[in-house]
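**Student:** My questions are about this predicted structure, shown below with the sequence.
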Amino acid sequence: MPELPEVEVTRLSLADRIAGATIQSVRMGKPLRWPLGLQPERLVGRTVSRVRRRGKYLLLDLDEGLLLLHLGMSGSLSFADFQPAAGAHDHFDLNTSRGVLRLSDPRRFGAVVYAAAEDSAEAVKLLGRLGVEPLTEAFDLASFHAGLKRRNAPVKQVLLAGDLVVGVGNIYASEALFLAGIRPTMRASGISRPRAEKLRIAVRDVLARAVAKGGSTLRDFSNADGQAGYFQLEAMVYDRAGQPCRVCGTGVKSIRQGQRATYFCPHCQKS
């Protein structure tokens, strides 16, 4: 599933190229997770002013309204001067004066939703409960630690929930907890302020490095230029069950949490 770094890498790969483009036509394929919210032809003639990110959503600001794009479990965006004929998994084409933006998604959990404004009901429904952005100054120790203290769930589940800090998906939660020396099963409310600071720094470090590496390509992720990511090649614990820890040599363990695989080192992450 594309996580925050992959979405940010996608944004960076197309933002400058599509900014200022005029929408010329829209092609809709099979229905996605949610309806577009207006007739596609009503987008024709509007201009893309910029591309932002909020959590795992890409926001295409238009001169009138905005489009919210989500990649779902297996979606990807590509932007090119021309696109080949749409295949079975190509569900949305935004034809513009600067190229064609295509959403491809084999499982159709992705979405493209129109909203009149970011504070409109459609946008608030999708964005309103998202936590703080981890790569901004708003992700401060006081707020983060206070949020952890209010939750009795395992800390990895709290990170994944997205209402405290947004965009820390399964790969990066495992990696951040390893760097902070915190076991994924530890109750969030039991984490001290100094350890919360280690975790906050680890989250920022892991996500920033993942963006710099182009994200993680475990299956089919690529950015809008078709380029894969390489962060997974330097993962410390994720997807390394049974392999020696890169720090201490102890075998990496894997458990299930909330139907997701969690990876940790039982020596480096004792509690």
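**Tutor:** Looks like it arrived, so ask away. Residues are numbered from 1 along each chain as shown.

**Student:** Could you use CA atoms for every contact and neighbour count after this?
**Tutor:** Fine.

**Student:** number of nearby residues for E64?
**Tutor:** 13 (other Cα atoms under 10 Å).

**Student:** ok, now which ones touch it?
**Tutor:** R46, T47, A116 (Cα atoms under 8 Å, 6 or more residues apart in numbering).

**Student:** Mind doing that once more with 10 Å?
**Tutor:** E64 is in contact with L43, R46, T47, V48, S49, A115, A116, A117, counting by Cα atoms under 10 Å, 6 or more residues apart in numbering.

**Student:** just R200 next, same as before
**Tutor:** R200 neighbours (Cα under 10 Å, 6+ apart): P134, F139, D140, L141, F144, H145, V165, A176, L177, A180, P194.

**Student:** Would you mind listing which of these are buried?
**Tutor:** Buried members of the contacts of R200, counted by 16 or more other Cα atoms under 10 Å: P134, F139, L141, F144, H145, V165, A176, L177, A180.

**Student:** can you tell me the helix or strand for N223?
**Tutor:** In the assignment (DSSP states H and E), N223 maps to no helix and no strand.

**Student:** in a helix, that's where D119 is, yeah?
**Tutor:** No - the assignment for D119 (DSSP: H, G, I helix; E, B strand; the rest coil) gives coil, which keeps it out of a helix.

**Student:** Helices of this structure, start to end?
**Tutor:** 4-18, 121-127, 141-149, 155-161, 170-180, 193-212 (DSSP state H).

**Student:** How about residues contacting stretch 27-42?
**Tutor:** 23-26, 67-70, 72, 86-95, 102-105, 107-116, 122.

**Student:** Can you flag the buried ones in these?
**Tutor:** 23-26, 67-70, 72, 90-95, 102-105, 108-115, 122.

**Student:** Use this one as the comparison:
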Amino acid sequence: MPELPEVETVRRALAPVLEGRTLVRVVARRPDLRFPLPEDFGQRLTGRRVRAVRRRAKFLLIEIDDGTVLVSHLGMSGSYRIHQGDKPPLEKHEHIILLTDEGTEIRYNDPRRFGFMDLVDGGQLADYPMLKNMGPEPLDDAFDGAALTAALKNRQTPIKAALLDQTVVAGLGNIYVAEALFRAGISPRRKAASVAGVRAARLVPAIKEVLQEAIAAGGSSISDHRQPDGEPGYFQHRFAVYGRQGEPCPGCHCDVSRTGGIARITQSGRSTFYCSRRQR
């Protein structure tokens, strides 16, 4: 599933071609994605001007001039493609088509249809069920060691599970939690409440650095993620631990045949990768 860097990469690509533009045609080629599309979806957007393209956690928020917000979640396989000039033939899984007054066509493609789109009154966005209990944005200045310490107080779950809880911090997923914990030298098994003070102050910069580097690399393409220009992301080539079971971690000179290298365990039904010697 796309995590914060992948969604932010999409947002940065969509903003220049959508912001300030009028949607002259909006076509839904099927009535549903993960959920049914809002009634009169295309008609409600056609003729409207896009004010801004924002992101909250793993959600795209496209603000429309009548106060409506188009909420878009990519699910497992959703992606946007931007076409200017000559347009290629429509593909089977290109379900939503947005055409701007500048002639740019934006297509939403989702083979598995785990993504969704909804139209929400901007004044009610804070109470939207998918967003209302979200934690802080990890790249905001307000997210610091003290804020993380407070969010983790009394939490007895492993720190890996706590960081995946979107009410603790918004937008993190399996890949970037694993990478941030490695950089911070913190075991994914450690109780969340114990990641306080100095440990929290070490972890927050690691989270921010991993996310910023991943965004700069266009995200990570392991299976479905593609940037709106069709290019894959490249951060997967810089993984320190994720998906590298049995390999040495960066900067490690241990005997992998003896230590086993990077370990893989299962936590809450998901794979966790870490170095048991460097992460405590």
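**Tutor:** The structure has been received and is ready for your questions. Since we're looking at a predicted model, the values are computed, not measured.

**Student:** Any idea what the TM-score comes out to?
**Tutor:** The TM-score (TM-score structural alignment, normalised by the length of structure 1) is 0.94; 269 aligned residues with a Cα RMSD of 1.5 Å.

**Student:** mind listing the strands for the stretch 1-150 of structure 2?
**Tutor:** Using DSSP state E, counting those that start in this stretch, the strands of the stretch 1-150 of structure 2 run over 23-28, 50-56, 59-64, 68-73, 79-83, 94-100, 105-109, 116-121.

**Student:** any chance of those strands in CSV, plus distance to P228 of structure 2?
**Tutor:** What follows is the strands of the stretch 1-150 of structure 2, written out as CSV (distance: least, Cα to Cα, whole Å):
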stretch, distance to P228 of structure 2
strand 23-28, 18
strand 50-56, 14
strand 59-64, 14
strand 68-73, 15
strand 79-83, 4
strand 94-100, 13
strand 105-109, 9
strand 116-121, 17
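
**Student:** wait, which of the ones you listed is closest to G261 of structure 2?
**Tutor:** strand 79-83 (34.7 Å; Cα to Cα).

**Student:** Which part of structure 1 matches that closest one?
**Tutor:** Aligned using TM-score structural alignment, strand 79-83 of structure 2 spans residues 76-80 in structure 1.

**Student:** Equivalent analysis for stretch 152-166 of structure 2, please.
**Tutor:** On structure 1, the counterpart of stretch 152-166 of structure 2 by TM-score structural alignment is residues 148-162.

**Student:** Would you pull up how far that stretch lies from the middle of the chain?
**Tutor:** With Cα atoms, centre = their mean, to the nearest Å as the basis, stretch 148-162 of structure 1 stands 18 Å off its chain's centre.

**Student:** Next, the distance between the ends of that stretch.
**Tutor:** Using Cα to Cα, to the nearest Å, one end of stretch 148-162 of structure 1 lies 12 Å from the other.

**Student:** before we move on, what about stretch 29-46 of structure 1?
**Tutor:** 21 Å.

**Student:** Pull out the buried positions in it.
**Tutor:** So, applying 16+ other Cα under 10 Å, buried residues of stretch 29-46 of structure 1: L32, L36, L43, R46.

**Student:** shouldn't the third one be in contact with G65?
**Tutor:** Yes - shown here, L43 of structure 1 and G65 form a contact pair, counting by Cα atoms under 10 Å, at 9.5 Å.

**Student:** Residues in contact with both of the two, list them for me.
**Tutor:** By Cα under 10 Å, 6+ apart, the residues touching both L43 of structure 1 and G65 are Y114.

**Student:** Leaving aside the residues adjacent along the chain, what's closest to M76 of structure 2?
**Tutor:** M1 (4.4 Å; Cα to Cα, 6 or more residues apart in numbering).

**Student:** what number of residues lie near the one you found?
**Tutor:** M1 of structure 2: 19 neighbours (other Cα under 10 Å).

**Student:** just L60 of structure 1 next, same as before
**Tutor:** 23.

**Student:** Next, the contact list for it, please.
**Tutor:** Neighbours of L60 of structure 1 in contact, by Cα under 10 Å, 6+ apart: 11, 15, 18-19, 47-53, 66-69, 114.

**Student:** Over in structure 2, see which of these survive.
**Tutor:** Using both residues aligned by TM-score structural alignment, their matches' Cα atoms under 10 Å, structure 2 keeps these contacts from the contacts of L60 of structure 1: 11, 15, 18-19, 48-53, 66-69, 114.

**Student:** Could you identify the buried members of those residues?
**Tutor:** So, by 16+ other Cα under 10 Å, the buried ones in the kept ones among the contacts of L60 of structure 1 are 11, 15, 18-19, 48-51, 53, 66-69, 114.

**Student:** out of those residues, who's nearest G214 of structure 1?
**Tutor:** Nearest member of those to G214 of structure 1, counting by Cα to Cα, is R11, at 11.2 Å.

**Student:** hang on, that closest one packs against L71?
**Tutor:** No - assessed by Cα under 10 Å, R11 of structure 1 is found out of contact with L71, at 11.9 Å.

**Student:** Give me the common contacts of those two.
**Tutor:** By Cα under 10 Å, 6+ apart, the residues touching both R11 of structure 1 and L71 are Y57, L58, L77.
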